[in-house]
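A.B. asks: Turn this into a model:
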Amino acid sequence: MQDTFTKEDFLYTVVAERLENQIENNILKTGDKLLSLRALSKEQGISISTAYKAYIELENKGLIEARPKSGYFVRFSPSQYPKTPQALKSDFVPVKASVDDMLRVVYKSINQEGIVKLSRATPSGALIPEAKLNKAMMEAIRRSPNSCTGYEEIQGNPILRKQIAKHAFNWNGNIREDDVVTTQGCMEALIFCLQAVTEPGDTVAIESPTYFGIFNVMKSLGLKVLEIPAEPETGINIAYLEKALETIPVKACLFVPNFCNPAGGLMPDQRKKQLVELLAKQQIPLIEDDIYGEMYFGKNRPKTCKSYDKEGLVMLCSSVSKTLAPGYRVGWCIPGKFIDKVISLKLNHTVSSATPTQAAIALFFETGRYDLHMRKLRKALHTQCLRYTQAVSDYFPKDTKVSRPQGGYVLWIEMNPKIDAFVLFEKAIKEKVSIAPGQIFSTDGRFTHYIRISFGAPYDETIDKSLKKLGALVAEMY
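C.D. replies: Next comes the predicted model:
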């Protein structure tokens, strides 16, 4: 049965967005009383039911509240947002990537039962359409002449590759299915791309802070890393990178331009173009991790660096691990001029990707289920981002700074310099709350008073209590 949208569904969304814009622009301020349902209905020419849905939408985001016998009032406005974190400068010194005991302790806690996992940047099970995925899997097996028991094509399921190429239109990509190579998740795509353009001992530029899994990859491949500072709102400092390239022989770059983890920055399109042109002049490949690109909160999907690639030097990598099905391990890369090398690496390492999961995801795309799911997921994540941010503002000390991501899964929180994030992690684990301490997002542990928390789980009483407890622990450490 297909999901349908009525005119009323569209109208309440439009009304809610207009009111949200007024709150964001401080036209409607905290404590202001909103129109009654009847008055809003008459003013906007909508039904009372539609007016009620618009207010519920804003209430779910924590922007307004209903007061018994009094009506609706603005609960939270941008003036209450904490300041944003600051980027830390790095030295122009490549270092060996390493994984220390701190990282192993954090990883261990992620898998413990009974822990509120604010450290895990993945979708909550409540946000995954399990029944529809199961249906797609069964249908894919039924359609297959050998029930998906045979090896898939080396380059990947042709229907899936066609759908990936089709969706590239959303980020202004001109991609054919023959340009795509499927992989076992995004991490394998990153590894193949790195192996295609580097040798052990080479230096790769990465952003700082960055996802700790990148350090594992760099270490396993024997690569050195050069950390480039990233602003929490706009991504890497291109001027800093350009200066570093004057003296350091960088073999490749690996960046996350769209909603980087953990800082959450979104590189503006003009800066993406500038980055691609800078690297093209020196013929330096750019491995673009776009795993969060589909999780935008705005009207349009952000472009990629690949959108501006004219020489095939940008190698885009992504997957459905953060958007749809983490356990399916379906990823892909668009490796440009290095595609033959990537296909050869895949043949040597894995022969082919898993047939059933590729076929199921291909069908999920083909039937339009993926687009429908993503509309719902983006809406849920935006709401959760606002609610978590409000809780941090309410429960943490007033000098706390919080990122304002425009997409993705995580908040990057800067605390008072006297706070040791790993000590906070140890205290929080005893209270059954897991966070990611900032030290694990750089090679030298420099983010000592930063933490990352995920808003991947719907906001509920358990999350509220956990954030309140976390804020109290921070306050106790002053």
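A.B. asks: Could you use CA atoms for every contact and neighbour count after this?
C.D. replies: OK.
A.B. asks: how near is the closest residue to residue 22 other than its chain neighbours to residue 259?
C.D. replies: Take residue 22 and drop its neighbours on the chain: the residue closest to it by CA to CA, 6 or more residues apart in numbering is residue 28, 5.6 Å away. Distance check for residue 28 against residue 259: by CA to CA, to the nearest Å, it reads 29 Å.
A.B. asks: So for the two, which sits in the more crowded spot?
C.D. replies: Just comparing residue 28 and residue 259: by other CA atoms under 10 Å the higher neighbour count belongs to residue 259, 29 against 19.
A.B. asks: what's the longest strand in the protein?
C.D. replies: The single longest strand within the chain, with elements called by DSSP state E, is strand 224-231.
A.B. asks: Can you spell out which helices and strands pack onto that strand?
C.D. replies: strand 95-96, strand 203-208, strand 235-236, helix 238-245 (3 or more CA pairs under 8 Å, 6 or more residues apart in numbering; DSSP states H and E).
A.B. asks: List the contacts of residue 355.
C.D. replies: Residue 355 makes contacts with 148-152, 157, as judged by CA atoms under 8 Å, 6 or more residues apart in numbering.
A.B. asks: make it 7 Å
C.D. replies: Taking CA atoms under 7 Å, 6 or more residues apart in numbering as the contact definition, residue 355 lies against 148, 151-152.
A.B. asks: Can you add distance to residue 467 and give these back as TSV?
C.D. replies: What follows is the contacts of residue 355, written out as TSV (distance: CA to CA, whole Å):
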residue	distance to residue 467
148	45
151	47
152	45
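A.B. asks: ok, and the most crowded of the residues you listed?
C.D. replies: Neighbour tally across these (other CA under 10 Å): the maximum, 20 neighbours, falls on residue 148.
A.B. asks: Confirm that that one lies within a strand, as I assumed.
C.D. replies: No - read with DSSP: H, G, I helix; E, B strand; the rest coil, residue 148 is coil and lies in no strand.
A.B. asks: if I read this right, it contacts residue 141, doesn't it?
C.D. replies: Yes - if you go by CA atoms under 7 Å, residue 148 and residue 141 touch, sitting 5.6 Å apart.
A.B. asks: For these two, list the residues in contact with both.
C.D. replies: With contacts defined as CA under 7 Å, 6+ apart, the residues shared by residue 148 and residue 141 are residue 356.
A.B. asks: what are the ranges of the strands in the stretch 1-150 of the chain?
C.D. replies: For the stretch 1-150 of the chain, strands defined by DSSP state E, counting those that start in this stretch occupy the ranges 64-67, 71-74, 95-96, 116-117.
A.B. asks: Proceed likewise with the subsequent sequence, for comparison:
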Amino acid sequence: MHKDFLYSEIANKIAFQIRNGVLKAGDRLPSVRILCQEHGISMNTAKRVFLELEAQSLINSKPQSGYFVNHLSSPKLPLPETSRPLSMANDHEPDELISKVYGNMGKDDLTLFSIGIPSGDLLPLAKLKKEIVQSTRRLREGGTEYESLQGNLRLRRMVAARSLAWGGNLSEDDLITTSGGMNALSFSLMAIGKPGDTIAIESPCYPGILQLAINLGFKVLELPTHPTTGIEIDALKQAIPKINLCLLVPNFNTPLGSCMPDQHKQAVVTLLAKHGIPLIEDDVYGDLYFGSQRPKCCKSFDKEGNVLWCSSISKTLAPGYRVGWIAPGKYKDQLLKLKLVHSISSTSIVQEAVANFLNTGRYENHLRHLRGTLRDNYQHYIQAITEYFPAGTKMSRPQGGLALWVEFNKRINTTALYDLAMKQRISIAPGRMFTLQNQFENCMRLCIGLPWSQELNFKLKQLGNLAKMM
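C.D. replies: Model (predicted):
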């Protein structure tokens, strides 16, 4: 067996034993030398086993003592139910609530559970600054010239190379760069749809997608969505006669954090291609997986060029850099025309800086650390919510991403909870933001991308106490 598969197989076996209680918190694992002897592997392979288990926050190393099993918090709270939106298109957005919540962005005196990006404390800011400076030196005319219409060639090559990890097999010519992920979605919607068309989405759904669809004149059909596996395939089949296009976030979407199984992704791609309905795939969270392997994308199963795969670095590296991209499949010409009309060119310097950051391997190193932090945060949130939130609370089980979905009993209105929490300098994202229908009033999304601290634990305790008072 190839050594890469061997270390992964051994790590997965130990991980299984830890998660199923065979190995318990505080148990000492065999040493590197003993692991070599037991499995007939090299020292380097044995070390990779422990690195992988550490990356999953399953073990920790103690100097001069060895490796020990971490304490894992198993969620004791039940899962939220599969959503049941009305099977009719809608175009009424909760605009006032969305504006109120997102108006808190950038306010340092608030605890922003409401904004779904990683904190700057979790990002390699100093290294990114150096990349920006070096990019002005590398680029002709210091980066002041227009970039080519498709975007920075080095960046497209790096994104294409990374697509092999999820079965994308893209080339640089398949990609067009954009000003962030929302710009990629906007171009995609304008390229394949027109005002009056009906678009199918998950329910609940990211508010930015709802606002974008409505402002472009679309009617929105929300699909029943399971908190773990994503949209219900049967519901999509029934919706086929009503819809003109589909937009999904299959990997660790916000707010549920659900991840569609591969067979579901393949079924969706096949179904939509059969009926000539384009699929826009928003994959901004795909790199933030908690397990040992990045999940595949719908684009992995696209044989017709019918999937427009969109992503960016906004949720992983630098939200403010506004660097994103699209692999538009057979809609490439329409996308290039739109980009020419709306923006002419992408920003040269930041694209060059990001391309080099990816090329040097720093991005992968950063992602490993970020994923480990988010996994740890998830464990901390589980403990705090279980301890402090009122009886009857339900909670999602994300296996990646930045979002945690909390469902209270029907007596607790999270829009009212938002107003109470703001008096304690805490900002949450009420569930009503994530739908165009009258649902999720007793739900909220919490971002797990904040650095964990005793203060953050206290803020969750405050939030739980406020909910109990309601």
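A.B. asks: Looking at the helices and strands packed on strand 224-231 of structure 1, which one is packed in the most?
C.D. replies: strand 235-236 (a mean of 28; mean count of other CA atoms under 10 Å).
A.B. asks: counterpart of that strand in structure 2, which residues?
C.D. replies: Residue correspondence for strand 235-236 of structure 1 in structure 2, counting by TM-score structural alignment: residues 230-231.
A.B. asks: buried set for stretch 119-128 of structure 2?
C.D. replies: Buried residues in stretch 119-128 of structure 2, defined by neighbour count with 16 or more other CA atoms under 10 Å: 119, 122-123, 128.
A.B. asks: Roughly how far does the most centrally placed residue in structure 1 sit from residue 257 of structure 1?
C.D. replies: Most central in structure 1 under CA atoms, centre = their mean is residue 408, positioned 3.0 Å from the mean C-alpha point. Distance, residue 408 of structure 1 to residue 257 of structure 1, by CA to CA: 12 Å.
A.B. asks: And for residue 422 of structure 1?
C.D. replies: Distance check for residue 422 of structure 1 against residue 257 of structure 1: by CA to CA, it reads 27 Å.
A.B. asks: Those two: which has the busier surroundings?
C.D. replies: Between residue 422 of structure 1 and residue 257, counted using other CA under 10 Å, residue 257 has the larger neighbour count: 29 against 21.
A.B. asks: which residue in structure 2 lines up with the more buried one?
C.D. replies: Aligned counterpart of residue 257 of structure 1 in structure 2: residue 250 (TM-score structural alignment).
A.B. asks: Over to residue 463 of structure 1?
C.D. replies: Taking TM-score structural alignment for the superposition, residue 463 of structure 1 sits opposite residue 456 in structure 2.
A.B. asks: Name the secondary structure element that contains that match.
C.D. replies: Taking DSSP states H and E as the criterion, residue 456 of structure 2 maps to helix 454-469.
A.B. asks: That helix vs structure 1, mean deviation?
C.D. replies: When structure 1 is superposed, helix 454-469 of structure 2 averages 1.0 Å from its matched positions, counting by mean CA distance after the TM-score superposition for structure 1.
A.B. asks: For residue 329 of structure 1, which residues are in contact?
C.D. replies: When contacts are taken as CA under 7 Å, 6+ apart, residue 329 of structure 1 is in contact with 184-185, 321.
A.B. asks: how much space between residue 296 of structure 1 and residue 315 of structure 1?
C.D. replies: Taken as CA to CA, the span from residue 296 of structure 1 to residue 315 of structure 1 is 21 Å.
A.B. asks: Relative to residue 36 of structure 2, how far out is the residue nearest to residue 429 of structure 2 when sequence neighbours are not counted?
C.D. replies: Using CA to CA, 6+ apart and skipping the chain neighbours, the partner closest in space to residue 429 of structure 2 is residue 114 (4.6 Å). Distance, residue 114 of structure 2 to residue 36 of structure 2, by CA to CA: 47 Å.
A.B. asks: Have a look at those two and say which one is more surrounded.
C.D. replies: Remark: of residue 114 of structure 2 and residue 36, residue 114 carries more neighbours, 22 against 17, as counted by other CA under 10 Å.
A.B. asks: just checking, the more buried one touches residue 427?
C.D. replies: Yes - counting by CA under 7 Å, residue 114 of structure 2 sits close enough to residue 427 to count as a contact (5.5 Å).
A.B. asks: Identify the residues contacting the longest strand of structure 1?
C.D. replies: With contact meaning CA under 7 Å, 6+ apart, strand 224-231 of structure 1 is reached by 86-90, 93-97, 201-209, 218, 236-237, 240-241, 265.
A.B. asks: Contacts for the match of strand 235-236 of structure 1 next, please.
C.D. replies: Applying CA under 7 Å, 6+ apart, the external contacts of stretch 230-231 of structure 2 come out as 202, 223-225, 250, 258-260.
A.B. asks: And the strands in the stretch 201-350 of structure 2?
C.D. replies: With DSSP E, counting those that start in this stretch as the criterion, the stretch 201-350 of structure 2 has strands spanning 219-226, 230-231, 245-248, 279-282, 307-312, 324-327.
A.B. asks: okay, these in JSON lines with distance to residue 335 of structure 2 next?
C.D. replies: Conversion of the strands of the stretch 201-350 of structure 2 to JSON lines gives the following (distance: least, CA to CA, whole Å):
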{"stretch": "strand 219-226", "distance to residue 335 of structure 2": "22"}
{"stretch": "strand 230-231", "distance to residue 335 of structure 2": "27"}
{"stretch": "strand 245-248", "distance to residue 335 of structure 2": "16"}
{"stretch": "strand 279-282", "distance to residue 335 of structure 2": "13"}
{"stretch": "strand 307-312", "distance to residue 335 of structure 2": "10"}
{"stretch": "strand 324-327", "distance to residue 335 of structure 2": "9"}
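A.B. asks: Superposed on structure 1, what's the mean shift for the lengthiest helix in structure 2?
C.D. replies: Taking DSSP state H as the criterion, structure 2 has its longest helix at helix 362-388. Superposed on structure 1, helix 362-388 of structure 2 shows a mean distance to its aligned partners of 1.4 Å (mean CA distance after the TM-score superposition for structure 1).
A.B. asks: Where in structure 1 does whichever helix or strand comes after that helix fall?
C.D. replies: Toward the C-terminus, helix 362-388 of structure 2 is succeeded by strand 394-395 as the next helix or strand (DSSP H and E). On structure 1, the counterpart of strand 394-395 of structure 2 by TM-score structural alignment is residues 401-402.
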